[in-house]
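Engineer: Got a predicted model here, sequence first, then my questions.
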Amino acid sequence: MLVSRDIAARADQMIASCGLDSLSIFFSSQSAGANSLTYLFHHGVSEEAQHAYKDGRVFEEDPFTRVVDRTDRCGRMIRWGEDRLDRVADRATEYRQFINCHSVDVVGAWVQQVLPEFFLVIGAHCQPTGGRKSNVAHGLLEHETAAISQMVISQLFEEILAGAGGRGTLQAALAADAATPDDAAAKLSSRELEIAQLIGAGKQNKQVAFIAGISEFTVENHLRRIYRKLNVHNRAAMTAKIFGGH
């Protein structure tokens, strides 16, 4: 899979707008005994560095995928220098040797768990000279990597559906869900379900607003409508009714 032109164009624009020098987008699979890496997009990353990171198995030591919350499917930007990342990175000898050898000044990475032990990673970097890292627009970077990650996952979904048996598998799954009586999720609009999923993943209203590109006030209005439709009165009850049974 290679990212679409729209995704590549938005990534290039983000690099320029945020003050980055290089960017990598890839899938990292960390199943027991079957670790693998699939590159999707590069900007400013040498072929030598790409080869060393993948074929040299440096990605197996990448600290970013090791600190992500395994229960969070929404993804988040992890900045280089965060305490919990530092604790893991300090022990990642080969990873540190790699970034030093290839002159990579790591800014951070957006990490999203698509499936258990299967991650989408968008790594952002600067060159270690000229103090460029201090000028990175972190707020814009977080917003754009979140948007790009959803574009990548949407493309992946579309390609799976277009493959042999993909659409039939989806239709069978939808038919099974439709046969479930009193399905709470079916009572919600697609936007309301998106809000509920983010809340169920532990996001606060401010975070939901940021990811969904709406105001906190709009998030609160969506929640009130969801509560009425499901006949619940709080976030915990809403999450349990939709995702944990009635």
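Structural biologist: Now that the structure is in, tell me what you want to look at. Residues are numbered from 1 along each chain as shown.
Engineer: From now on I want contacts and neighbour counts done on CA atoms only, so please keep to that.
Structural biologist: OK.
Engineer: now the helices for this structure?
Structural biologist: Assigned by DSSP state H, the helices in the chain fall at 5-18, 47-55, 64-67, 83-89, 93-101, 138-162, 166-178, 190-200, 205-212, 216-230, 235-243.
Engineer: Second structure follows, compare the two:
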Amino acid sequence: MGDRSFAQLNKAFGKKINKDSQADGVSLLVYSKAEVAKKVSYIYQSGISQDVMFDYTQGAFLHDPYLFEASHSLAYGKTYANIQHTPEIECGDVVSRSLKYWSFLKGYNVRETAACIKAVSDNIFLIVGLSSDENNNAICFERTLNTMDDWLNESSQYLLEYCLNRTFLDEHCEIVTGAIQAQLPQLTGREGQVVQQLFQGKSNKVISAELTLSEYTIENYLRRIYKKFGVHSRTALITKIRQHSL
């Protein structure tokens, strides 16, 4: 599934969940609880202000009781779902966390939230979040549980494919960089960029768009690069770079 297909998928799920749940805000987020990279990012959102998203990603998420409970109890592949209307009376650290979370939300006139959270790995979680404003309808949570679960399953599959592809691309980029540093024929900075794009399997048209150059200019760069490496095709160039990087 490509990025465009994933965006279309998110839009379709978001629209259906928004209609069925009567929520004012719908979002899909990814959360990493790893200590070295504890953060949350929005993948999709509808009906949520930029200010809310900014404050949430900049630290308010650390006080979210949903994330705290789910990330400390969910096993891989399992899903957690809950809806909360007002701060619950709890003990210890959870009291402080819940009150800070609701203080943040009330500043934006949010009266109710709901979440469905799936553990993609031990440290990575996908979240479908819903919110309702002070003057609007309550969230019809039960109506949309199955759809939220389907959305999480589809999204987790995409993330897995994306990470695998990203790993391969990063490996290719490392090969190119290592080869250039291994005293291969001297390339200019722009030629090096073209080679990296080429190594990722991109066409001349895509490379020209990425580097904001004409296709004719890209073709000229490739001719010069081929000459420096003593080859006559993309395949031969990639093969030679691999050989030099080993």
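Structural biologist: Looks like it arrived, so ask away. Computed from a predicted structure; not experimentally measured.
Engineer: Got a TM-score for the two of them?
Structural biologist: In this superposition the chains share a TM-score of 0.59, using TM-score structural alignment, normalised by the length of the first structure; 162 aligned residues with a Cα RMSD of 2.6 Å.
Engineer: for the helices of the first structure, which one sits closest to residue 35 of the first structure?
Structural biologist: Nearest to residue 35 of the first structure, of all these, is helix 47-55, at 10.5 Å by Cα to Cα.
Engineer: Show the contacting residues for the residue most central in space within the first structure.
Structural biologist: What sits nearest the mean C-alpha location of the first structure, by Cα atoms, centre = their mean, is residue 112, with 2.8 Å. Contact analysis of residue 112 of the first structure by Cα atoms under 8 Å, 6 or more residues apart in numbering lists 68, 72, 73, 74, 75, 76, 119, 120, 121, 149.
Engineer: same thing but at 6 Å, please
Structural biologist: Residues in contact with residue 112 of the first structure (Cα atoms under 6 Å, 6 or more residues apart in numbering) are 75, 119, 120.
Engineer: can I get the residues you listed in a markdown table with neighbour count?
Structural biologist: Putting the contacts of residue 112 of the first structure into a markdown table (neighbours: other Cα atoms under 10 Å) gives the following:
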| residue | neighbour count |
| --- | --- |
| 75 | 24 |
| 119 | 22 |
| 120 | 25 |
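Engineer: lining up these with the second structure, which overlap?
Structural biologist: Counting by both residues aligned by TM-score structural alignment, their matches' Cα atoms under 6 Å, the second structure reproduces these contacts from the contacts of residue 112 of the first structure: 75, 119, 120.
Engineer: Apart from its chain neighbours, what residue comes closest to the alignment partner in the second structure of the last one?
Structural biologist: Meaning residue 120 of the first structure. Aligning on TM-score structural alignment places residue 120 of the first structure opposite residue 126 in the second structure. Among residues not flanking residue 126 of the second structure along the chain, residue 30 sits closest, at 4.6 Å (Cα to Cα, 6 or more residues apart in numbering).
Engineer: Cross-check the contact I'm expecting between that neighbour and residue 39.
Structural biologist: No: contact status for residue 30 of the second structure versus residue 39: not in contact, 8.4 Å apart, counting by Cα atoms under 6 Å.
Engineer: Can you pull the residues that touch both of those two?
Structural biologist: Common neighbours of residue 30 of the second structure and residue 39 (criterion: Cα under 6 Å, 6+ apart): none identified.
Engineer: Looking only at neighbour counts, state which of those two leads.
Structural biologist: residue 30 (21 against 18; other Cα atoms under 10 Å).
Engineer: Would you quantify the distance from that one to residue 84 of the second structure?
Structural biologist: Using Cα to Cα, to the nearest Å, residue 30 of the second structure is found at 20 Å from residue 84 of the second structure.
Engineer: Repeat that for residue 105 of the second structure.
Structural biologist: 12 Å.
Engineer: higher neighbour count, those two?
Structural biologist: Per other Cα under 10 Å, whichever of residue 105 of the second structure and residue 84 has more neighbours is residue 105, with 19 against 15.
Engineer: what's the single longest strand in the first structure?
Structural biologist: Determined from DSSP state E, the single longest strand within the first structure is strand 105-115.
Engineer: Report the mean deviation for that strand after fitting onto the second structure.
Structural biologist: On superposition with the second structure, the mean distance recorded for strand 105-115 of the first structure (mean Cα distance after the TM-score superposition for the first structure) is 1.4 Å.
Engineer: Now do that strand: distance to the chain's middle.
Structural biologist: Centre-to-centre, strand 105-115 of the first structure and its host chain are 7 Å apart (Cα atoms, centre = their mean, to the nearest Å).
Engineer: Same question for stretch 235-246 of the second structure.
Structural biologist: On Cα atoms, centre = their mean, the centre of stretch 235-246 of the second structure falls 32 Å from the chain's centre.
Engineer: got a list of contacts for stretch 206-223 of the second structure?
Structural biologist: residue 205.
Engineer: which residues in the first structure does that stretch match up with?
Structural biologist: Going by TM-score structural alignment: stretch 206-223 of the second structure matches no residues.
Engineer: Enumerate the positions of that stretch that are buried.
Structural biologist: The neighbour-count check on stretch 206-223 of the second structure (16 or more other Cα atoms under 10 Å) flags 207, 208, 215, 218, 221, 222 as buried.
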